[in-house]
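# Have a look at this prediction, sequence included:
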Amino acid sequence: LFSPAVLYMPRQFPKLTLSEVEEETQLLAEKVFASALKEEDHKDALSMFTVPEDCPIGLQQAKEHEILKELAEQQSEESTKRRKSLKMIRSQSMSLQIPLNAEWMRSLAVSPFLSSSSTCSSVPESCPDYQRVTISGDYCAGITVDDYEQAAKGLFKALLIREKYSKLAYHKFCRTTAQFLRSAENIRWTEDDEVQPEGEDPYSMDNIPENLNYPLKMKDGIVYVYDNAEALSENRPHDLPYPDLETFAIDLSHVLAMIADGPAKTYCHRRLNFLSSKFHLHEMLNEMAELKELKSVPHRDFYNVRKVDTHIHAAACMSQKHLLTFIQKTYNHDADRVVLAKDGKKMTLQQVFDSLDMDPYDLTVDSLDVHAVSKNSQYCNAETDQRTLTLTLQQEVAHDLEESKYQHAEPRLSIYGSCPEEWDSLSKWFIHHKMQSPNMSWMIQVPRIYDIFKSKKLVTNFAKMLENIFLPLFEATVDPQNHKELHVFLKYVSGFDSVDDESKHSDHMFSYRSPKPDQWTTDDNPPYSYYLFHMYANIMVLNNLRKERGLNTFQFRPHCGEAGSITHLVSAFLTSDNISHGLNLKKSPVLQYLYYLAQVPIAMSPLSNNSLFLEYSKNPLREFLHKGLCVSLSTDDPMLFHYTKEPLMEEYAIAAQLWKLSTCDVCEIARNSVLQSGLSHQEKKHFLGANYLKDGPEGNDIRRTNVAQIRMAYRHETLCNELSFIVDAVKSETVNE
């Protein structure tokens, strides 16, 4: 049976052509790319993406430049007229908006703000009463009208681009942001068909859809679906949105050019500073009220709210001490278990220790020799023997999670792309060992190691690697009766990740002129953006095909922003549902503000970063949380970075102690982790409340999340206020035209 979503088919990918304007933008974007690559080699150089806050001379020069621009603007009659026009638009709404529910908005028939004539008695009951911070006066102070409109126009376009790519791939896009984007276009926002994964019984081979027998063909690194052999010969693909490299490169260029734009940097820097200061005021005024709200909730505290470890690698999913205890316990109760296959000979745990001439009780954490070095080795080991170890570790961790009840995890299993049989092997392993757990869903990580496979002659070109990764998934979707194990396994896969060391340098600059995947035959690894586009493109087509068949869809959640070029975060802004790490957002106020406006979820791992890239005290997680970015805590690799049996609780405990986070803060982070996870719609309703899809206090059930309604109202109203600045500038430009 087809799902109701089939009514929305066919969906087409909106293609763009390179005009003269786009060519200029492309040239600017290439300069930005080149600067970003150069910056990787000169870490101390003053970044072209940041505001010179820590450079006294640069900061003074920037202030003098802004003052001169404002003085010049005062002499311009046209600028004065436009400023008055903007003030008139803003006067139609309060500086601090209390968002309305849908029925109230329709009754007012205006943009989603309170009008100045609205009375407090009109405020919905779900909106809590607390001390609000209101800013009055000329909100454009410190920036010229031209710069404000230029920055707002660029931000608006970037948000539209992300919305387009999110909707095409059935990724989540912030409802509030979508409402404001529609209001700027004078279009009434309607609730779209949002994809929410459904929960099902594990391992069932019943009710598998019938085969469609659609022919499949990879073209330019993307799998195309055809209705029959005749359509294949005539090159008439099935009605699905097939991405276009040139269009993506144009969209990427617009965002790349904007992150180095002077007015946009200044505007975003000021707004981010305001958000940080505003939260400190909110905390000072309402901290006790939030605490009082939480204390009135029965049977709910930080320990019994749901938390999801959305970024954890299966091969290192338990701490060193936990691993040691597990080895000793297994030796005591099951010493005859086969744990190693070496040179065709299987060895039991007893035989392994005998060959080492060692007693398991003489083992120590130090003798395990588990420590943090370059993590790339875990992505380069394509040996299937590793799954035996992963199996035993995962079953132990799953048991512990089920005992804890309130902790969940999304371990990442690797698919390398060296051969197409990997998927069948993994799915049979999953079903044979009954790996499904109510406290676990699974992610597939694809290491960016084409160069290694090419040097070993395992693949002839990059297209072959993509084919090995994605063609089996399309075959299982089109003809599930022929791939029953893989069909069942895919029910429990929530998404895909792209992993490897981001600091690896690539000399190739991604653009519309980049070679097609079947032409990428060199031994060099493709750049990060090239990987992300082709993974997104195939996931997008696959999601549309699976949605058409009524099957679950997948999120794209890459490692991004841990190190390397700032351009990685631009690529992820277009292609990802959410990201892991995001440290480099602190280098670009424009990108950081965009991630805030779009509420892109970010899973951060401060303990992992502390060992590899950034000491804990400098981690931007607290700063991001205060500003209102959608951040959560994750463990990454507990075996390398954690000491206790509950690594996720260890992350929360250290963050709370070091940064003096309140109960409301850590519960807000936990709620974010559930939202950004791949848990089913039913599970999220149970964990967060029936209305969790709604933004603001209306979507928060404090009895389940332990997040104060005051905090939720503050977050929602602040986001609405920031979005209204963008919309007002776009509307003002339309009026002036």
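That came through, no problem.
# Please count neighbours and contacts with C-alpha atoms only from this point.
Will do.
# quick one: residue 424 and residue 487 touch, right?
No - judged on Cα atoms under 8 Å, residue 424 makes no contact with residue 487 at a distance of 10.0 Å.
# can you tell me which helix or strand residue 273 belongs to?
According to DSSP states H and E, residue 273 maps onto helix 262-295.
# In that helix, which residues are buried?
Residues of helix 262-295 classed as buried: 262-269, 271-272, 275-276, 278-279, 282, 286-287, 289-290, 293-294 (neighbour count, 16 or more other Cα atoms under 10 Å).
# now that helix, how far from the centre of its chain.
Relative to its parent chain, helix 262-295 has a centroid offset of 23 Å by Cα atoms, centre = their mean, to the nearest Å.
# got it, and stretch 438-448?
With Cα atoms, centre = their mean, you get 14 Å for stretch 438-448.
# Pull out the buried positions in that stretch.
439, 440, 441, 442, 443, 444, 445, 446, 447, 448.
# quick one, what contacts the third one?
Translated: residue 441. 409, 410, 411, 492, 493, 494, 678, 679 (Cα atoms under 8 Å, 6 or more residues apart in numbering).
# Please pick the buried ones from those.
Taking 16+ other Cα under 10 Å as the criterion, what is buried in the contacts of residue 441 is 409, 410, 411, 492, 493, 494, 678, 679.
# Can you add distance to residue 572 and secondary structure and give those back as CSV?
Putting the buried ones among the contacts of residue 441 into CSV (distance: Cα to Cα, whole Å; DSSP: H, G, I helix; E, B strand; the rest coil) gives the following:
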residue, distance to residue 572, secondary structure
409, 23, strand
410, 20, strand
411, 21, strand
492, 24, coil
493, 20, strand
494, 18, strand
678, 18, coil
679, 22, coil
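# and of the residues you listed, the nearest to residue 721?
Residue 721 has its nearest neighbour among these in residue 678, at 29.6 Å by Cα to Cα.
# next up, a second structure to put side by side with the first:
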Amino acid sequence: MNQKHLLRFIKKSYCVDADRVVCNAKGKQLTLKQLFQQLKLHPYDLTVDSLDVHAGRQTFQRFDKFNDKYNPVGASELRDLYLKTENAINGEYFATIIKEVGSDLEDAKYQHTEPRLSIYGRSPEEWAKLASWFNTHRVYSPNMKWMIQVPRIYDVFRSKNFLPHFGKMLEYIFVPVFEATVNPQAHKELSVFLRHITGFDSVDDESKHSGHMFSTKSPKPEDWTSQKNPSYTYYIYYMYANILVLNNLRRQRGMNTFLFRPHCGEAGAVTHLLAAFMTADNISHGLNLKKSPVLQYLYFLARIPIAMSPLSNNSLFLEYAKNPLLDFHQKGLMVSLSTDDPMQFHYTKEPLMEEYAIAAQVFKLSTCDMCEIARNSVLQCGLSHEEKVKFLGENYQEDGPDGNDIRKTNVAQIRVAYRYETWCYELNLIAEGLKNE
């Protein structure tokens, strides 16, 4: 939701639930009214500015300050109460806000969203608790597909002795899903929840350097007992390996499978993009591709989709005018526009519209460009095959003009033909080169 929606909800909840017990602070139960008194606040005095959840100039190149923006009014108590699935009221407020966003999307009809829910790998009960929250509050909308994001914060848990080694973190993330796949009857809530999950994401500040190069000499996860965080590549490889095995098992049992779609190339080393090229179904951001023409070419040839969020990057890592979105699009990479944390980066209740409108103005995109980006967006998202047929036409999986239904996509056939011919030409060039070696 955007910041105005959150503000409205906080005021509404205070109006209705002022005397409801909403948290346990140091063993003491507090009502909503007492919580605000303790914070020396009154909800009716709150404004969008004082809520202070919007990223801006102060968050540029400062991921720590960006993370702090998740705390309304700088109070972690309000984050726990309104934006978490686990708290004294079992995440009821968060579920209600999400359902309101879902309702807005259903009214808008043609917009879908893929919100992320976190699994940290800190304890084996996380999946069960998350599934219980999802099912209890019926957090479902036909316009929402859910993804699981895994923050790369093993070092935090290891330093607090929550985990003996990295292997245990992987166990907590994946073993419950394997168990629910093998024996759905024994894990009913989780197996229902997994039907609504379309993929896994890997998230955190990519600019943090780990100092570890992943290779055959790297310790196995169960031997990684140091307090240092493993490298980005280490995380990506072990997530990919587990998802691959999990998908094979689920496919055999006639269940839905998961995409692997990590945040990648927003900052940090170019090796991140190399690791994702070999393991990921698609990536988010991909800004650092502009530093490596060779990788750009590989992403182009393999048609690896890239979901870009220029407004988010503008507040965190790269000024809008320097964003490589237009360059990638003109070269024929499969880019789409995506929102990223509407609460921080957007102002209206149509954040995706903001992304398209601003990109169209700054990059001077034509209608055909916008429609092509939107078509890419549908192709790479977690919608089911039936839903994609509805939006893109019966033959959307075909290559070239045969796969483009202009009545549905509004992308000119000459554009699709050009993209296909260019791609075929490059592939033929490589094939010829291999023959002549």
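Okay, I see it. Just so we're clear, the structure is a prediction, and the values are computed from it rather than from any experiment.
# Tell me the counterpart of residue 356 of the second structure in the first structure.
Matched by TM-score structural alignment, residue 356 of the second structure corresponds to residue 652 in the first structure.
# so how far is residue 662 of the first structure from its match?
Distance, residue 652 of the first structure to residue 662 of the first structure, by Cα to Cα, to the nearest Å: 11 Å.
# do residue 67 of the first structure as well
Residue 67 of the first structure is 40 Å from residue 662 of the first structure, by Cα to Cα.
# okay but residue 568 of the first structure is in contact with residue 561, surely?
Yes - between residue 568 of the first structure and residue 561 there is a contact at 6.5 Å, judged by Cα under 8 Å.
# Just give me the match in the second structure for residue 714 of the first structure.
Aligned by TM-score structural alignment, residue 714 of the first structure pairs with residue 418 of the second structure.
# Helix or strand: which one has that match?
helix 413-435.
# try residue 191 of the second structure
Per DSSP H and E: residue 191 of the second structure is located in helix 188-194.
# Now do the buried residues in that helix.
189, 190, 191, 192, 193, 194.
# What of stretch 232-248 of the second structure?
Applying a neighbour-count criterion of 16+ other Cα under 10 Å, the buried positions in stretch 232-248 of the second structure are 232-240, 242-244, 246-247.
# Also stretch 681-689 of the first structure?
In stretch 681-689 of the first structure, counting by 16+ other Cα under 10 Å, buried: 681, 683, 684, 685, 687, 688, 689.
# Can you lay out those residues as a markdown table showing distance to residue 429 of the first structure and secondary structure?
Below are these laid out as a markdown table (distance: Cα to Cα, whole Å; three-state DSSP):
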| residue | distance to residue 429 of the first structure | secondary structure |
| --- | --- | --- |
| 681 | 27 | helix |
| 683 | 26 | helix |
| 684 | 28 | helix |
| 685 | 31 | helix |
| 687 | 30 | helix |
| 688 | 33 | helix |
| 689 | 35 | coil |
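# For these, give me JSON lines that also has distance to residue 320 of the first structure.
As requested, these are arranged in JSON lines below (distance: Cα to Cα, whole Å):
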{"residue": "681", "distance to residue 320 of the first structure": "34"}
{"residue": "683", "distance to residue 320 of the first structure": "31"}
{"residue": "684", "distance to residue 320 of the first structure": "32"}
{"residue": "685", "distance to residue 320 of the first structure": "35"}
{"residue": "687", "distance to residue 320 of the first structure": "31"}
{"residue": "688", "distance to residue 320 of the first structure": "33"}
{"residue": "689", "distance to residue 320 of the first structure": "36"}
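# contacting residues for the aligned residue in the second structure for residue 537 of the first structure?
Taking TM-score structural alignment, residue 537 of the first structure has residue 241 as its aligned residue in the second structure. If you count contacts by Cα under 8 Å, 6+ apart, residue 241 of the second structure has none.
# Tell me which stretches of the stretch 151-300 of the second structure form strands.
With DSSP state E, counting those that start in this stretch, the ranges of strands along the stretch 151-300 of the second structure come out as 197-203, 259-260, 263-264, 283-285.
# what's the mean deviation for the third one versus the first structure?
Between strand 263-264 of the second structure and the corresponding residues of the first structure, superposition yields a mean separation of 0.5 Å, by mean Cα distance after the TM-score superposition for the first structure.
# matching residues in the first structure for that strand?
With TM-score structural alignment as the criterion, strand 263-264 of the second structure aligns to 559-560.
# Not counting its own residues, what contacts that stretch?
Outside stretch 559-560 of the first structure, the residues within contact range by Cα under 8 Å, 6+ apart are 497, 498, 499, 500, 502, 568, 569, 572, 579, 580, 581, 582.
# Can you tell me which of these comes closest to residue 312 of the first structure?
Set against residue 312 of the first structure, the nearest of the contacts of stretch 559-560 of the first structure by Cα to Cα is residue 580 (10.1 Å).
# Aligned to that closest one, what sits in the second structure?
Aligned counterpart of residue 580 of the first structure in the second structure: residue 284 (TM-score structural alignment).
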